[in-house]
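Novice: Please find the sequence and the predicted model below.
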Amino acid sequence: MTDGKNDKLDWAIPVMRTGYAGRALVYLVVAGISLWSVLRGGNGQGTSSAFAQLESAPLGKVVLVLIFLGMLAYAVWRLIDAIWDLECYGSDGEGIIARLGMIVTGVIHLILGFGALLLVFTASSGGGESGIAKAAGMVMGLPGGRFILGAAGIVTIGAGLYYGKKAYERAYRKHLRGNEVTRNWDGLLRAGVASQGFVVGMIGVLIAYAAWTYNPSEAGGLGGVFGWLSGQPYGQILIGVLTLGLLCFALFCAVNAVYRIVPRASDPDIQTLAARFSS
């Protein structure tokens, strides 16, 4: 799994742990606010709406600043992970694609972090068009923008399928330290990864549909996924189940913050969760 520990890369581990902790906080906030809304007869909340509600809560601005710092750390982690190949994806075609995907993921989370920070210093707009819909409108205004947006939707669907495959095969186990905590929570971790896969895949479908209909307002993020689910039979129940799944993904991120293994920077003798299950 590793070519050996490189002590010069030890500094990457606290950056990684801070990043995953920030990511866990984001999903805890968004899924927690959405679940509370559903239990009170409302709808699930997108990231922007959840952050806006958090802004007026006690210590809300402090949490928003912590989210920004966590997203900044996660973006830095994804960048250095891609450059130094800390998780040993390799330099073949598949490895290069995976490492480019890390950079894209880092940029997305950095934008999310700056969105949280912006709410600390400015008044909330109280909702409106989602950030993804706005970005879709900008892309569609470019030469060939409709095709670029459609390609982005297909790639996002692929990312969602990757998460689903990761959950089905429990591939995340090879990146986690094997101990009683990770072993006992494995079922919840798997549910979290699967839920994230569903959300990412559905966001890809919405983006692709926006390109197909030439209507950027059809694109959407988590709020768009919740909106689509609300129109389905037993929609509120489905939204409630999905929010519970996203809380499991928050747990998954928190577990990664504590127990994730970085092959090129961690002790090579650490037993992985995959090895623990196979033993």
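Specialist: Yep, that arrived. Everything numeric in this text was worked out from a predicted model, so none of it was measured.
Novice: switch to C-alpha atoms for all contacts and neighbour counts from now on
Specialist: OK.
Novice: where do the strands sit along the stretch 51-200 of the chain?
Specialist: In the stretch 51-200 of the chain, no strands are defined using DSSP state E, counting those that start in this stretch.
Novice: Make sure residue 221 is actually in contact with residue 135.
Specialist: No. The pair residue 221 / residue 135 is not scored as a contact, 11.0 Å apart, by C-alpha atoms under 8 Å.
Novice: The two: who's more crowded?
Specialist: Between residue 221 and residue 135, counted using other C-alpha atoms under 10 Å, the more crowded position is residue 221 (22 against 16).
Novice: Just give the closest residue to the more buried one, not the sequence neighbours.
Specialist: Nearest residue to residue 221 in three dimensions, chain neighbours excluded: residue 203, at 5.6 Å (C-alpha to C-alpha, 6 or more residues apart in numbering).
Novice: do residue 64 as well
Specialist: residue 116 (5.4 Å).
Novice: what's near enough to touch the one you found?
Specialist: 51, 64-65, 67-68 (C-alpha atoms under 8 Å, 6 or more residues apart in numbering).
Novice: out of these, which are buried?
Specialist: Buried residues within the contacts of residue 116, counting neighbours by 16 or more other C-alpha atoms under 10 Å: 51, 64-65, 67-68.
Novice: which of those lies closest to residue 208?
Specialist: Closest to residue 208 out of these is residue 51 (26.0 Å), distances taken as C-alpha to C-alpha.
Novice: Against that first model, consider the following:
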Amino acid sequence: MPDREKKKHWIALLPIYGCFSTGIIYVAVGVIAILSFLKIKHGGAGESSLLAFLNDFVLGKILIWVILLGTISYIAWRIYETIKDPYGYGTSPKGIATRTGIALSTVADMLIAYTAIMSLLGKSHIPENGQPEEQRRLVHLILQKSWGDWAIICTGAVVAVTAVVQLLYGITNGYKERINIGRLRAVEKQLIRALAWLGYTARGIILGIIGFFLLKAGILENAQYVVNTDKAFDFIGDHIGHLYFILVAAGTICYGLFMFALGAYYDPDKG
């Protein structure tokens, strides 16, 4: 029994560490977006660009290692969640759909981990100003294949569906079963609810824009339509309005702060 409890405790640390590292990323991305809007920094409000920027400094490289190990921890936990089902979603159609959504949510984390590894190895060619050159190059190579357009369309569809799931997750308070609610005071519950609602809404909007343009790139077979997080922010500012840009950037910071709160109060087992 002690060995089982020790193993369980070790596994429970994975999402906690992962939440904190994710929080670092999105607070930084939101801050950079606001700095870009104020013309203090030129672009770079994206996960990949952030890592490329950090890689220029010794302390930045250390932070990349922190983010990388945390991201890997979170991926491992999500896989554990999908297989072991600690929250009891079950094998009903709804349960299978929920667990599939959990598995698909690791895709973004895997891309962050991949970029972090490439940055540390000095093989990342992602510019710090947020231009999606590397992503467009990859999509262009895929589109050269006979099946390339459908691969990009399917990827765009998955990202778009993930965006909707993110929106619903925040609106329906789906995060509650992962938080030890009993430890929270009423004001803390309200604060976490606000951070989650704002954060997941902002994240859903950004993913929705990325998914839309991936679909467009696949349908029109043109990689130049591909956007990343930074260019999704630019799309909001240029075509929807500056106020909405600020709101989504602030929401992105809220998402990072929510991840810090989630890590602090994470309940790894509903039982």
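Specialist: Yep, it's here. None of the values given here were measured: they were computed from a predicted structure.
Novice: Could I get the TM-score for this pair?
Specialist: The TM-score (TM-score structural alignment, normalised by the length of the second structure) is 0.84; 259 aligned residues with a C-alpha RMSD of 2.4 Å.
Novice: What does the residue nearest to residue 221 of the first structure correspond to in the second structure?
Specialist: Matched to the second structure by TM-score structural alignment, residue 203 of the first structure sits across from residue 210.
Novice: Please report the distance of that match from residue 267 of the second structure.
Specialist: Distance, residue 210 of the second structure to residue 267 of the second structure, by C-alpha to C-alpha, to the nearest Å: 31 Å.
Novice: Show the contacting residues for the residue nearest to residue 63 of the second structure when sequence neighbours are not counted.
Specialist: Leaving out its chain neighbours, the residue that sits closest to residue 63 of the second structure by C-alpha to C-alpha, 6+ apart is residue 54, at 7.6 Å. Residues in contact with residue 54 of the second structure (C-alpha under 8 Å, 6+ apart) are 60-61, 63-64.
Novice: Just the ones in helices from these, please.
Specialist: Residues from these lying in helices, with DSSP state H as the criterion: 60-61, 63-64.
Novice: okay, residue 210 and residue 267 of the second structure: which has more neighbours?
Specialist: residue 210 (23 against 19).
Novice: Test my guess that that one contacts residue 229.
Specialist: Yes. The pair residue 210 of the second structure / residue 229 is scored as a contact, 7.2 Å apart, by C-alpha under 8 Å.
Novice: Check the mean deviation of the helix or strand encompassing the residue nearest to residue 221 of the first structure from the second structure.
Specialist: Using DSSP states H and E, residue 203 of the first structure falls within helix 186-213. After superposition onto the second structure, the average distance of helix 186-213 of the first structure to its aligned residues comes to 1.2 Å, using mean C-alpha distance after the TM-score superposition for the first structure.
Novice: For the helix or strand immediately after that helix in the chain, grab the matching residue range in the second structure.
Specialist: Under the assignment DSSP H and E, the closest C-terminal helix or strand after helix 186-213 of the first structure is helix 222-230. Helix 222-230 of the first structure corresponds to residues 229-237 in the second structure, going by TM-score structural alignment.
Novice: swap in stretch 149-168 of the first structure?
Specialist: Residues 152-171 of the second structure are matched to stretch 149-168 of the first structure when aligned by TM-score structural alignment.
Novice: gap between the matching stretch and the chain center?
Specialist: A distance of 12 Å separates the centroid of the chain from that of stretch 152-171 of the second structure, by C-alpha atoms, centre = their mean, to the nearest Å.
Novice: mean shift of it relative to the first structure?
Specialist: Aligned to the first structure and superposed, stretch 152-171 of the second structure gives a mean residue distance of 1.7 Å (mean C-alpha distance after the TM-score superposition for the first structure).
Novice: Touching that stretch from outside, list them.
Specialist: For stretch 152-171 of the second structure, the surrounding residues in contact (C-alpha under 8 Å, 6+ apart) are 101, 104-105, 139, 142-143, 174-175, 196-201, 203-219.
Novice: repeat for stretch 9-28 of the first structure
Specialist: By C-alpha under 8 Å, 6+ apart, the surrounding residues in contact with stretch 9-28 of the first structure are 66-77, 80, 246-247, 249-254, 256-258, 260, 262, 264-266.
Novice: Which ones among the residues you listed lie within helices?
Specialist: Filtering those for helices - DSSP H - leaves 66-77, 80, 246-247, 249-254, 256-258.
Novice: what's the first-to-last distance across stretch 40-56 of the first structure?
Specialist: Counting by C-alpha to C-alpha, the length from the leading to the trailing residue of stretch 40-56 of the first structure is 19 Å.
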